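J.: kindly return the folded structure for what I paste below:
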Amino acid sequence: MSKTQHWLVKSEPFKYSWEKFNKDGRTFWDGVRNYQARNNLKEMKEGDLVLFYHSNEGKNVVGIAKVVKEFYQDPTTDDANWVVVDLAPVEALKNPVSLEQIKAEESLKDISLVRQGRLSVMPLKAEEFDKILEMSTGE
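T.: Below you'll find the predicted structure:
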C-alpha cells in the first residue's frame, strides 16, 4: 500500500465553507484552473489527508478532509485539461490555525501556502501537516 500523502486545499468561505462542506458530507473539488494545482489534484490518492484552508476571509486552516475518489474530468467544464477529486470532511480543528501563525513557525517557512500564496492545491510533508495539527491544539 502506498504511503499516505498530505495536502492543503484553499477555498474562500463565501464560495465554499467548511460548514457547507460538513453539511454536504462530500464534494468534488472543482474550479481549479492553475496547471500546478491541477497536477497536484492528479497526484492525490484515495485516503490521502487534506487540510481545509479558508482563504481571503479568515485565512485559517479550519479542518481535515480526506480524498475519497481520485481525479476525474471536472464536471463543471468541457475542457479536458481540468480535473476534480472527491473529498469528505474528517474533523474540524480544535482551534483554527491562522496564516500569521503558520508564517511565524520556522518549520513551516517553506510550505507553498507561504511561498506561493495563490496556489489553491498544494502538497505538504507529513511533518508540516502534523505541525499544523499540533498548533491547532494550542499546545
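
J.: could you use CA atoms for every contact and neighbour count after this?
T.: Will do.

J.: hmm, what's the outermost residue in this structure?
T.: residue 78 (24.3 Å; C-alpha atoms, centre = their mean).

J.: three-state assignment of that residue?
T.: coil (DSSP: H, G, I helix; E, B strand; the rest coil).

J.: likewise for residue 130?
T.: Applying three-state DSSP: residue 130 is helix.

J.: so how far is residue 64 from it?
T.: 11 Å (C-alpha to C-alpha, to the nearest Å).

J.: neighbour count winner among these two?
T.: The neighbour count for residue 130 versus residue 64, taken as other C-alpha atoms under 10 Å, is higher for residue 64 (21 against 13).

J.: and that one, what element?
T.: strand 60-73 (DSSP states H and E).

J.: dump the residue contacts of the residue farthest from the centre of the chain.
T.: Contacts for residue 78 (C-alpha atoms under 8 Å, 6 or more residues apart in numbering) come out as none.

J.: find the residue closest to residue 86 in space, skipping its chain neighbours.
T.: For residue 86, ignoring the flanking residues on the chain, the nearest one in space by C-alpha to C-alpha, 6 or more residues apart in numbering is residue 28 at 4.2 Å.

J.: could you also give me the structure for this second sequence? I'd like to compare it with the first:
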Amino acid sequence: MAYWLMKTEPDTFSIDTLKTQGVSCWEGVRNYQARNMMRDEMKNGDLVMIYHSSCKQVGVAGIGEVVKEAYPDYFQFNPESHYFDPKSDPDNPRWIMVDVAYREHLPLVPLAKIKARPELSGMPLVKRGSRLSIMPVSENEWDTILAMAGREPIRGY
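T.: Model (predicted):
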C-alpha cells in the first residue's frame, strides 16, 4: 500500500463533496508527472489525504482510498468539458483518472503547521515551486500528519 496527497479546490470539489458522493472519479489531472503517478503507481487500497487548496483554510481535510485504478479520463473527449483536450486520441488517451472513495474527515491540518514540522520538510507539498496536484507521501509523513490531526496511524480500511 502507498500513501498519497491529492489537492482539490473546495469551491469545486471538497472532502464534503466526496463524502456526499461516496466514490468519485478524480478527473481533470492535466500534468504529465501527476498523470504518470496515477497511471503507474496508484493501486487499489492506497490511501489518500484530501488537501484543500486555493481557499482561506488550506490544508489536509480528510482521507480517501483509491478504489479503481487508472482508466481513461472521458472528459478529455467531451468538447463541452472544461477538461477537453482536442489532441487526445481515444485509441491512445493522453489523460487518465482513478476513483477515490470517502473514508473520513480530519480536523483540518493547516499548511502552515505542516511547514513548521522539520520531519515534513522533505514533502513535495512544502518545497518551493512544487505545484503538483498529486504527490506521494511517505509512511512517516502520513503518520506525522495524522498525529497532528489527533488521529492514530491508519494502514487500511
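
J.: kindly provide the TM-score of these chains.
T.: Overlay of the two chains. TM-score (TM-score structural alignment, normalised by the length of the first structure): 0.93; 135 aligned residues with a C-alpha RMSD of 1.4 Å.

J.: ok, back up a step: run the chain-centre distance for the strand holding residue 64 of the first structure.
T.: 6 Å (C-alpha atoms, centre = their mean, to the nearest Å).

J.: run through who's touching it.
T.: Against strand 60-73 of the first structure from outside (C-alpha under 8 Å, 6+ apart): 18, 41-42, 44-54, 80, 82-93, 95-99.

J.: now check the second structure for the residue matching residue 24 of the first structure.
T.: Taking TM-score structural alignment for the superposition, residue 24 of the first structure sits opposite residue 21 in the second structure.

J.: that match and residue 64 of the second structure, how far apart?
T.: Taking C-alpha to C-alpha, one finds residue 21 of the second structure at 12 Å from residue 64 of the second structure.

J.: whichever residue in the first structure pairs up with residue 9 of the second structure: what's its closest spatial neighbour, skipping adjacent residues?
T.: Alignment note (TM-score structural alignment): residue 9 of the second structure maps to residue 12 of the first structure. Spatially, and ignoring its direct neighbours in sequence, residue 12 of the first structure is nearest to residue 55 (4.8 Å; C-alpha to C-alpha, 6+ apart).

J.: contacts only, for the aligned partner of that neighbour in the second structure.
T.: Using TM-score structural alignment, the partner of residue 55 of the first structure in the second structure is residue 53. Remark: with contacts taken as C-alpha under 8 Å, 6+ apart, residue 53 of the second structure is in contact with 7-10, 59.

J.: still on that earlier bit, so between residue 21 and residue 64 of the second structure, which is more surrounded?
T.: Using other C-alpha under 10 Å as the criterion, residue 21 of the second structure and residue 64 rank with residue 64 on top: 27 against 11.

J.: just checking, the residue nearest to residue 86 of the first structure touches residue 89?
T.: No - here residue 28 of the first structure does not reach residue 89: they are 11.7 Å apart, not a contact under C-alpha atoms under 8 Å.

J.: look at these two and report which has more neighbours.
T.: residue 89 (24 against 19).

J.: so the more buried one versus residue 13 of the first structure, what's the distance?
T.: Relative to residue 13 of the first structure, and taking C-alpha to C-alpha, residue 89 of the first structure is found at 15 Å.
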